[in-house]
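1. Structure for the following, please:
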Amino acid sequence: MSTAGSAVGTGSRSQPSLAGRLRLLSVTTIVLVLVSGFGGVWAVHSSTSRVATLSRVLTPAVETHAEALHLMTDAEAGLRGFHSTGDETLLVPFARAREDVLHTLVVAEELGREAGVAADYAAPQVAAAAWLEEAHLAVGVEADSPDEAALAQSMSTFRAAHREVHDALVDRREVVRAETRTVRRLGIPALLAMTFTLVLVAAATARTTVRAVAGPLDALRSVLDRQRRGEHQARAQVSGPCEVSEVAAAVNALADESDRLRRRQDRAALLRVRTRDAARAVREPLDQDIVLRTAARVLGQLVGADRAVITHMPWATRSTASGPVHARWSADGGPLPGAPDLDRLTLRSLCSLVPDGEAMLVPTPGGEIPQAIAPLLPEPGARAVVARVGAADDSVAVVVLTVAADRNVSDDELHSVQLVCADLSRALEHSETYERQLELVDRLQELDRQKADFLSTVSHELRTPLTSIAGYTEMLREGVAGEIEPRARGMLDVVHRNVERLTRLIEDLLLLSRIEAGALRTEVADVDLTAAAEAVALALEPEARTRGLTLEVDGRDGHVRGDPGQLERVLLNLASNAVKFTPEGGSVRIEIRPSSSTGDVLLTVTDTGIGIPTQDMDKLTDRFFRASNAVDGVVPGTGLGLSIVRRVVEVHGGHMDVTSVQDEGTRVAITLPMAGPAALDEPGT
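-> Coordinates of the predicted model:
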């Protein structure tokens, strides 16, 4: 800015100002216009005044004076004719002359004097008056008596006096005419010459001004165009009039300021990118130790620190809090000698020094090093950026970034530290939440394992006595112990049905336990789903007939590869559910169809039962879940059937889809790969 100012001063002293040039051009033009105007006005006025003198004064004076001579001549001729003939009508000119001659001579005298003609105007007047008097006297005398010699003498005197005045007027008129011609002949060329001179001077002055201004302005425009095209280093030459020089210097100063702002914006953009990357790096890990070490590294690199120390006190406000956790980083990658661990008291002192969520540079200019910070500085004169990180769970962390004494940490960098620390606060909360979730998951998994072990153990323990009960019941029904009365046989049938029900429940529990434990063994073989469906329908036929239901099987070409026992269990669970939840008079239909387009076999079980409420559809295959209308209707069940079906179907590479309308019925569709290159192609999978 100072360079631009000195350049402006030099240009102002070395070159006339643009305002001075314009003033000179204006003054010159005005002077020449005034001179030319005055000359033209003078020429026009002079010519006009002379023409006016000629037309209004001199010419009328000559003509009026000549008219007086004409009147006198007519009067003399009339008088002679009267004396010769005695005809009084010939005295009319004489009478008119007596009335008008003297007045005419007076008017001629006035005009002549107005025109500045010096003459003896009284002589012709006196001579005319004398002749008229004598002629008047001669009119009353006999014709042969007038003194003609005396009259002739008087007329000659008048004529001579008249001639002198007339000649003076005519001479003056010719002089004025000559002057008028001279003014016209010389005034117009002089006016044209002055106008031409004015044009030349104005053109020369304008050309000089334009040359002095146009060049620097063109150069300045060229520089502005270059800057607009992106040549930010282009600068204008400070030259020309002082105003143009000042504009050029201002353009240069503006370009310098733009470069400075551009560099600052570039630094700010780079800092934003680094801040975003640092915040992302802090947010990515979930392990608390990794979060702290990553934060120490990225914060130290963000402000160009020599080393960084982060001390985290989990649950800092509680009496049962654990000890602080430390994370350290150094620019050279080495250990941090002399970096003490912060105890709870020092940590609290630092928290009271720095507001929550803010960052500050200590010591401030002219300030002292706080006692809590001094042990963290590696050497005298060093400075530190200190930030406090608070979390919603009352944990607290303090970030100390050590920088060299001559390192200037900007406000933007402090703000970036605050932003990263805000992400660090959230990351610490997430890490602690993650750790608690891991602990909870471990506990839930342990509980689930214990539950599975318990179910497996209970199932095995119940299986043995149920087998004995089933065997002895069958023996009693067959009459091994003797003839059974009808009433006792009916009781044995009830016992047998409930034993089978408990057996299926135990088998379901054992199968589910093996699936969840990953211990389910699948013996792969070709399975005819149609035959399996007919077998299941035959087993359920008595129950369906008892309930008044229609049970149908419609299947063809339903060969798949899988475990026969497991797939039969799938059919049994689906069909038994359909029979169980379908009221009297309803129907259950099992349909098996191959699909040539997809290479799958579609198995559907459709009933006209009570259906499933819409709000229960999402949980339908969860373990032990039962639809709300089944619970309300006190329909017995365990909630394991569809869960087992879904898992067995998934093990066989298939897919299950359930659609249902409450109080109208349910349709379960299962898609299994058709027999051929099987997904489960090895026994014992």
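
2. only C-alpha atoms for contact and neighbour calcs from this point on.
-> OK.

3. which residues touch the nearest residue to Leu672 once chain neighbours are set aside?
-> Excluding the flanking residues, the one nearest Leu672 by C-alpha to C-alpha, 6 or more residues apart in numbering is Gly654, at 4.5 Å. Gly654 is in contact with 670-673, counting by C-alpha atoms under 8 Å, 6 or more residues apart in numbering.

4. Please narrow these to those residing in strands.
-> If you go by DSSP state E, these have 670-673 in strands.

5. any chance of the residues you listed in TSV, with distance to Arg623 too?
-> As requested, the ones in strands among the contacts of Gly654 are exported to TSV (distance: C-alpha to C-alpha, whole Å):
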residue	distance to Arg623
Ile670	19
Thr671	22
Leu672	23
Pro673	26
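
6. let's see this one next to it:
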Amino acid sequence: MTPPTRASRPRSVRWRLGMLSLVLSCLILAISGIALVALDFQRGEADRSVLVVEPAYDANRQVATTMSAAQSALRGTVVLAASRAEAGADDQIAEMLSQYSAAQQRSEAELATLTGLISSEGFGRDSQRRTAAYAAEQRQREAIASWWEYGRTVSESESATPAQILEGQRRFASIEAANSELGAIIEQERAAVRANLRNAIVWASLAVVGATIVALAMAVIMGWRTTSALTKPLQRLRDIVRRQRHGDRTAWAATDIGAAEVRELAGDVNALTKAHHDLTDRQNASLDVLRAQAQLSRSVQSSDTLSGALRRSADGIGEALRVERVVIGVFNDRRKFDDAFVWTAPDAEAGMDNPGELRQELAEQAARIWEGDRQVVVDDVSTLLTVGPDGEDWWADLRGPLGRGGLLIVPFGLGDQAIGVASIRTSEPRPWTDNEVAFVHHVVGEITRLVVKETSERQQAEHVARLEELDRQKDDFMSTVSHELRTPLTSISGYLEMLGDGDAGELSGAQRRMLDVVGRNTMRLRGLIEDLLVLNQLEATALPSDAPTISVCEIVRDVAEELAPVAARAGVSLTPEMSDGSWIRADRVQLVRALTNLASNAVKFTPTGGRVRLTCRLSQDRRSVEVRCSDTGMGIPAEELQHLFTRFFRASNASRAQIQGTGLGLVIVRDIVERHGGTMRCNSVEGQGTTFTMVIPASDETGRCEVHDAPNARPVYSPFARAAQRAADREAAR
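-> Purely as a prediction, here's the structure:
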């Protein structure tokens, strides 16, 4: 079948739309031309009206007005001159003559303007009317000149005879007649301009409407023909698209029916449909890979051992990617496989079950790959170079016995060191997708996390074992210190007391002072040892679950009574303040030690004449008991408050004052309070005093604290307080 000739070919949609656009453009240009011509004519008539005719009309009226003013001024001059005997007549005559002169000057300017407007080309399109207007203007000018001649004679003589008056009236009547004639001609020109404007608007509207009707008619006709040529092919194309949208993969648009543009559109729809099918297939494959990735991740994460995770990873990668062989393993420090697993498809081609990749070469290649691109993606191993970049044939083993097929190698590691590798092979060339490569990376990432987790757990277990051993050694050391240091200190203290009592004879004053120094340092050393033992005990034991319920106010009273002699000798007022219902579950001995440490510190750091208060009360919500020790001592520098509960820390002002201390008392207090589930607070202003507050959870049991009626109450032993009292007693005796 021969192709149709050009003349027999149907008009294309482009040609039809082009012709429609061309015709519409021509009609629009015609309409626009008509409108422009009409607008230009209207603009010209409007310009004549505004710039020539109307100004000429106004100028002619102004000439009449000016001449009337000049006549009035001349008459006034004559009348006033006849009655010159009256007072002020001369001034009025001068004023009238001034108005007369001004009117004469204005009339000359107005006549010049009027002459220019009448003589211009834009005054009138009718030549007869222009000639008549020009003649009337000349007659008016001559009449005005004649009247001004008359006026000059009268103004100079300042008097007029009846004959002169009649002559002036006659000449002024000539001016009025000429002015009226010229005004009538100008009015005719005004009416002609308005008529031209109305006619231009009417004809322009009719022309635009007619051209618009013709354009619409042609647009409808050509549009109908173009629509008819497109409707059926587009309807068939629409049906094909609907079938494709509902998943019919057999629906394809016909490319040999309809206009050229419709055929091109059908071809584009077919291409888009094919691309959509390809994209859908890739998305489904990606979703399958993602589902397999999620399932395999859960399986690997639930593995108890690294070997199990490697086995599951090899099986999962092989089944998800539908490959022939998967090798995955972890290296040891010598870059040899410790754990490695090989998965081979049941229908793998002969030669694919060779585990030769587990040799040393794969480990070395994995290290090189890790240092480079960190992956090797090859669609066909037959395209690999025989010799590698460094001159070695390190791709030889990777080509395998078949010498063809796809290859994917993904090493994994930590930092700059590779710790393992995953190798995937196919028997035939295969283009690897980004999702498949990402899937393998994700799996080896899970293996890496598992390796890191096992390594971390092993290191953590070793660290915990070392810490437990160090803790045991510390306990042994503290036990040895307790035994080896306290025993000789007890002996030294005994002999010091015997020497002080005179059992070895009388002592001189110097000897007693030396013994006091030895005694004080012995007491400091004993306090330090006891504080260390207390800290060790607090760290080693917890508060018993069956701790008794005790009254905090009783402890406050006992501590106050115990330290009262020490405070009295130091000249410090020690005042306890207690409220009812302050009950807690606590270790009485430890709580007494904590409060004694706070109170003895307050007495020690408060100068003579100062005050120390021990208060005990329930909090506002009645959930905790607040025990507060406040003094008016030297205070603590603000910048040192954050280090207050650090072991062996002593405030700088206390060190400068050479006040003895170990720096462990507040640490012991904090540990005791925290052991009871409480908190410590400290507020201090240097030079004004310090307030420590122990906040301890209150007990559900309640009672009444009798402060003054407690004959059976006994103070609890406090080694530090007793030692401080003995030192004060010796100081007083000396």
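
7. quick revisit: now which residue in the second structure aligns to the residue nearest to Leu672 of the first structure?
-> Gly654 of the first structure maps onto Gly678 of the second structure when the alignment is built from TM-score structural alignment.

8. Can you give me the distance of that match to Ala594 of the second structure?
-> As for Gly678 of the second structure, its distance to Ala594 of the second structure is 13 Å (criterion: C-alpha to C-alpha, to the nearest Å).

9. Ser624 of the second structure now?
-> 17 Å.

10. Also Asp268 of the second structure?
-> Taking C-alpha to C-alpha, one finds Asp268 of the second structure at 90 Å from Ala594 of the second structure.

11. more neighbours, those two?
-> Ranked by neighbour count (other C-alpha atoms under 10 Å), Asp268 of the second structure and Ala594 place Ala594 first, with 21 against 14.

12. ok, and the counterpart of that one in the first structure, which helix or strand is that part of?
-> With TM-score structural alignment as the criterion, Ala594 of the second structure lines up with Val570 in the first structure. In the assignment (DSSP states H and E), Val570 of the first structure maps to helix 564-580.

13. need the next SSE after that helix, C-terminal direction.
-> Counting by DSSP H and E, the next helix or strand C-terminal to helix 564-580 of the first structure is strand 587-595.

14. and Gln624 of the first structure, helix, strand or coil?
-> Rather than Gln, residue 624 of the first structure is Phe. Look at Phe624 of the first structure: counting by DSSP: H, G, I helix; E, B strand; the rest coil, its state is coil.

15. ok, the nearest residue to it once chain neighbours are set aside - how many residues close by?
-> Nearest non-adjacent residue to Phe624 of the first structure, counting by C-alpha to C-alpha, 6+ apart: Gly639, 3.9 Å away. For Gly639 of the first structure, the neighbour count with other C-alpha under 10 Å is 16.

16. I figured Gly639 of the first structure was touching Lys619, is that so?
-> No: with contact defined as C-alpha atoms under 8 Å, Gly639 of the first structure does not reach Lys619; the gap is 10.6 Å.

17. Between the two, which contacts overlap?
-> What both Gly639 of the first structure and Lys619 touch, as defined by C-alpha under 8 Å, 6+ apart, is the set Phe625.

18. Mind jotting down where the helices sit in the stretch 151-300 of the first structure?
-> Assigned by DSSP state H, counting those that start in this stretch, the helices in the stretch 151-300 of the first structure fall at 242-283, 288-303.

19. Among the ones you listed, which comes closest to Thr29 of the first structure?
-> Within the helices of the stretch 151-300 of the first structure, the stretch nearest Thr29 of the first structure is helix 242-283; the backing value is 22.5 Å (C-alpha to C-alpha).

20. Now Val625 of the second structure: which helix or strand?
-> In the assignment (DSSP H and E), Val625 of the second structure maps to strand 624-631.

21. make that Phe94 of the first structure, sorry
-> Going by DSSP H and E, Phe94 of the first structure is in helix 92-114.

22. relative to helix 92-114, how tilted is the next helix or strand after that helix?
-> Downstream of helix 92-114 of the first structure, the next assigned helix or strand under DSSP H and E is helix 122-139. Angle of helix 122-139 of the first structure versus helix 92-114, following axes from the mean of the first three to the mean of the last three C-alpha atoms, to 10 degrees, is 170 degrees.

23. buried stuff in helix 122-139 of the first structure?
-> For helix 122-139 of the first structure, burial by neighbour count (16 or more other C-alpha atoms under 10 Å) applies to 123-132, 134-135, 138-139.

24. Include distance to Leu220 of the first structure when you put these into TSV, please.
-> Listed next are the buried residues of helix 122-139 of the first structure as TSV, based on distance: C-alpha to C-alpha, whole Å:
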residue	distance to Leu220 of the first structure
Ala123	87
Pro124	87
Gln125	88
Val126	91
Ala127	92
Ala128	91
Ala129	93
Ala130	96
Trp131	97
Leu132	96
Glu134	101
Ala135	101
Ala138	106
Val139	105
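
25. Quick one: residues in contact with stretch 199-213 of the first structure.
-> Stretch 199-213 of the first structure has contacts (C-alpha under 8 Å, 6+ apart) with 18, 21-22, 25, 28-29, 240-241, 244.

26. That stretch: which residues count as buried?
-> Residues 201-202, 205-206, 209, 212-213 are the ones in stretch 199-213 of the first structure that count as buried (16+ other C-alpha under 10 Å).

27. Could you do stretch 633-641 of the second structure as well?
-> Within stretch 633-641 of the second structure, the residues that count as buried by 16+ other C-alpha under 10 Å are 633-636.

28. what do you get for stretch 623-630 of the first structure?
-> For stretch 623-630 of the first structure, by 16+ other C-alpha under 10 Å, it's 625-627, 629-630.

29. and the residues you listed, which two are the farthest apart?
-> Farthest-apart pair in these is Phe625 and Asn629; separation 12.0 Å (C-alpha to C-alpha).

30. Thr691 of the second structure looks like it's in a strand, true?
-> Yes: if the criterion is three-state DSSP, then Thr691 of the second structure is within a strand.

31. Can you find the partner of it in the first structure?
-> Matched by TM-score structural alignment, Thr691 of the second structure corresponds to Arg667 in the first structure.

32. do you know how far that match is from Asp632 of the first structure?
-> Distance of Arg667 of the first structure to Asp632 of the first structure, given as C-alpha to C-alpha: 21 Å.

33. Neighbour count: the two, which is higher?
-> More neighbours surround Arg667 than the other of Arg667 of the first structure and Asp632, with 22 against 8 (other C-alpha under 10 Å).

34. residue contacts, the residue nearest to the more buried one when sequence neighbours are not counted?
-> Leaving out its chain neighbours, the residue that sits closest to Arg667 of the first structure by C-alpha to C-alpha, 6+ apart is Thr606, at 4.4 Å. Counting by C-alpha under 8 Å, 6+ apart, Thr606 of the first structure makes contact with 578, 588-590, 665-668.
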